[in-house]
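Novice: What would the 3D arrangement of this be:
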Amino acid sequence: MFSYLLYVLALGVIGTGLIQKKKHRPKYKIIGFRDEVSIEETEGILSNHGIKIKKHLPLANACLCLVDEISAGFKSLTANDNIEFIEDDYIAMIQVIPQTADSLKIKSQTIPWGISKIEAPKAWKHCQGEGIKVGIIDTGIDQRHPDLKANIKVAHSVVEGTGADDDNGHGTHVAGTIAALDNDIGVVGVAPKAEIYSVKAFDNKGRGRVSDIIDALNWCIENKVHIINMSFGFSVNSQALERAIREVHKHNIIMVAAAGNSGGKDTVLYPAKYPEVIAVAASDNKDKAADFSSSGPEVNIIAPGVDISSTYINQEYRLLSGTSMACPHVVGACALLMSISGADADNVKNAVLSTARDIGLPEETQGAGLVDVSAAVSNIKKTKGGFFYE
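Specialist: Below is the predicted model of the structure:
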């Protein structure tokens, strides 16, 4: 009996030790520094505390590091005056409604209802997105898709150990809404001559980490894109991402993001929630708000997001729904306006919002209203520096 009790106690001690070991397992953290601290100084500070850098995140003046939160080095680091914040490497999700729809059989080119609803075809005689570089931070892209490949200029991945191809379908669908070719097959995008710069930052399950998204934003800056599509969202604010978004804005780049699929009031996700970003809600073909569409004071505009037909992986086409699908309609609209005007990001944003059509929904649901490409283009005169309104 005594031996049995010793055996049970021993198991308890071992079990507790295993739990503690698992609980205190090192994890990745983003460590942000004060603005005046240089990259060289960050390396020295972290080295002095015994912390190794996984990668630098210059847009956020931060580093991704593998740390042991109970180590003396980490505890002393948290008290260092040069540290602005320490946070988890949060995970974002693509904003698409789960579905099991089969591939669409499209015999000849059709214009998706959302493209028609925002009156993009009426603008094509004036502009089709020529010369505008659109960055798509997503699950990658089907580089062999016949409705996309001529418009794909660069495809890149920032996810360790993966290529740039889409292994989910979401990124390819988003790309098609923005810039599927006008080529007599499949579908056509809002801006059929825009240039696609795809950067994979999300895995095959539609999950992406802050650190990879910041890398993708930096890649977009380096490749001098004009507009960035962000059909994803976080439920929590990341100080590192917020810093990166502010830096991107300084580069005269338009950023557009999905408002979120949480429904209800005051549910807009990040990065759509940031003031530098255009937050897009979703509507259906009857100009009603999608029941899943997030709402809140941060919503800037609404666009088609229910049963949207677009390109898909394996050279297919598919219907998808979500604010993920609404977002690229606005990105395409911005590409059209920028291609005809040559205006800067703020002027394009103002033009899109000021010409949106009121569809009778609360402001927190529709923002300025439904994006109206034709109305925006018709009120623009091509000038050297920006917009003139009639």
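
Novice: Only C-alpha atoms from now on, for both contacts and neighbour counts.
Specialist: Fine.

Novice: As a check, name the ranges of all helices in this protein.
Specialist: Remark: helices assigned in the chain by DSSP state H are 2-23, 39-48, 72-77, 113-117, 170-179, 210-222, 239-250, 323-341, 345-354, 363-366, 373-378.

Novice: Show me what the fifth one is packed up against.
Specialist: Of the remaining helices and strands, those touching helix 170-179 by 3 or more C-alpha pairs under 8 Å, 6 or more residues apart in numbering; DSSP states H and E are strand 133-138, strand 195-200, strand 308-312, helix 323-341.

Novice: what's the neighbour count on the residue nearest to Asn237 when sequence neighbours are not counted?
Specialist: Nearest non-adjacent residue to Asn237, counting by C-alpha to C-alpha, 6 or more residues apart in numbering: Tyr270, 6.4 Å away. Tyr270 has 23 neighbours, counted by other C-alpha atoms under 10 Å.

Novice: For the comparison step, fold the sequence that follows:
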Amino acid sequence: MQQGGRSRRAVLQALGAGTMAVGLGAGTGAAGTGDGRGGGATARVNVGIRPGGADVVRDAAAIVHRTYAFDAMTATVPTGAVADLRARDDVRYVEPDAEVRVDDDGPLRTEDTQSTPYGIERVGADAVDATGDGIDVAVVDTGLDATHPDLLGRVGGSWTTVGSWVAGTAAPAGQDDHGHGTHVAGTIGATDDGSGVVGVAPGVTFHAVKALTASGTGYNADIARGIEMAAQKGWDVVNLSVETTAASGTRMLRDACNYARERGVVLVAAAGNDGPCSDCVAAPGSLSATVGVGATDRDDAVAGFSSTGPGVDIAAPGVDVRSTDLGGGYATMSGTSMATPHVTGAAALLRAAGTDPARTEERLLYTAEDIGHDVAETGAGLLDIPAALRR
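Specialist: Okay, here's the model as predicted:
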């Protein structure tokens, strides 16, 4: 996407292979003591392939975990085979399948009383009649609590991409056992039912893609598969309130996002919570195929935790955001994860109004409100839904 006549990714910093979960040391995938072929250390890797490369990877691998429509594979291979694979013409890249995480300050549980969150008011969602009816929104996250009163009857389907190789026990397909995904969904489109909260687009249909475990962590491969799934199922908008933290190797996420974007999916992603910093926007928010979202507070100040630099396209409220929580409750949380669903909901409203994907992204940025911050901090400005929908 272009902004102000120049690429919004002009000086993109090289980012990591998939990011570490909190509390885990830097790694190169799942290192082990055996490869299933007689011993030796192994590494879990994501491999981009050209014609003929798939057979080479299968021959080298102890396990092939997953293949993708965007010419990539996830496999466990002997560590000694990594350099050989990278040197081949039929292999585009080999990168560690490290971890991704959600970022927030933890929930503060609140009473079940009807209210319109300040963020919904600040971006003008309460001032429009649009609901996003007929639009499919995928939440690639920790899952959704489909029994929550504000989401009940609105979850069209639930899936999981979390495999048994991820630490911890995978929940049933799409079921949230952490709370982050449920909180995100409420901001996107909680039902206006007289109790709890109201979301930006209360008419959308949600699709729960559980790509993170109960600890709020997962792998690049899980996120990439969720993005691929959204494209293959024809969903309209994907919310990616996740961030990577590894030092290099996000090419699989780039491939997955490009694959989905080319098929008409609008991808909205968090900038990350590494602030104060500069040039530190995390993937997938840093990628050219996504709309990267930074966070502001009630006073339109940039949130201290919000990552800044190339990749921030727009901003939305992300401090003390009240939304849905597990068990039918409500919670207040902070993070660029909480800012992102405001923009996702707005994208759904535009798509419901007949705006095509590319124009949707343009309208979000072109109509954003200038709140006086540098482009590196808030991109085009603060999300302004009435202006975006105005013809």
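
Novice: quick one on the thing from earlier: would you turn the helices of structure 1 into a markdown table with mean neighbour count and distance to Cys65 of structure 1?
Specialist: As requested, the helices of structure 1 are arranged in a markdown table below (neighbours: other C-alpha atoms under 10 Å; distance: least, C-alpha to C-alpha, whole Å):
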| stretch | mean neighbour count | distance to Cys65 of structure 1 |
| --- | --- | --- |
| helix 2-23 | 11 | 18 |
| helix 39-48 | 15 | 9 |
| helix 72-77 | 14 | 11 |
| helix 113-117 | 20 | 43 |
| helix 170-179 | 30 | 28 |
| helix 210-222 | 22 | 10 |
| helix 239-250 | 19 | 13 |
| helix 323-341 | 29 | 31 |
| helix 345-354 | 19 | 34 |
| helix 363-366 | 24 | 39 |
| helix 373-378 | 22 | 44 |
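
Novice: The aligned partner of Gln175 of structure 2 in structure 1: neighbour count?
Specialist: Residue pairing (TM-score structural alignment): Gln175 of structure 2 is matched to Asp165 of structure 1. By the other C-alpha under 10 Å criterion, the neighbourhood of Asp165 of structure 1 contains 22 residues.

Novice: Just confirm Asp165 of structure 1 contacts His145, I think it does.
Specialist: No. Here Asp165 of structure 1 does not reach His145: they are 11.0 Å apart, not a contact under C-alpha atoms under 8 Å.

Novice: which residues are in contact with both of the two?
Specialist: Common neighbours of Asp165 of structure 1 and His145 (criterion: C-alpha atoms under 8 Å, 6 or more residues apart in numbering): none identified.

Novice: Let me see the ranges of the strands in the stretch 151-300 of structure 2.
Specialist: 155-160, 205-210, 217-219, 237-240, 243-244, 266-270, 290-296 (DSSP state E, counting those that start in this stretch).

Novice: hmm, back to that, got the contact list for the match of Gln175 of structure 2?
Specialist: For Asp165 of structure 1, the contacting residues are Thr139, Gly140, Ile141, Asp142, Gln143, Ala155, Lys200, taking C-alpha under 8 Å, 6+ apart as the criterion.

Novice: mind listing what the third one touches?
Specialist: Spelled out, that is Ile141 of structure 1. Contact criterion C-alpha under 8 Å, 6+ apart gives Ala155, Ala164, Asp165, Asp166, Gly169, Gly171, Thr172, Ala175, Ser198, Lys200, Ile313 as the residues in contact with Ile141 of structure 1.

Novice: repeat that for 7 Å
Specialist: Taking C-alpha atoms under 7 Å, 6 or more residues apart in numbering as the criterion, Ile141 of structure 1 is in contact with Ala164, Asp165, Asp166, Gly171, Thr172, Ser198.
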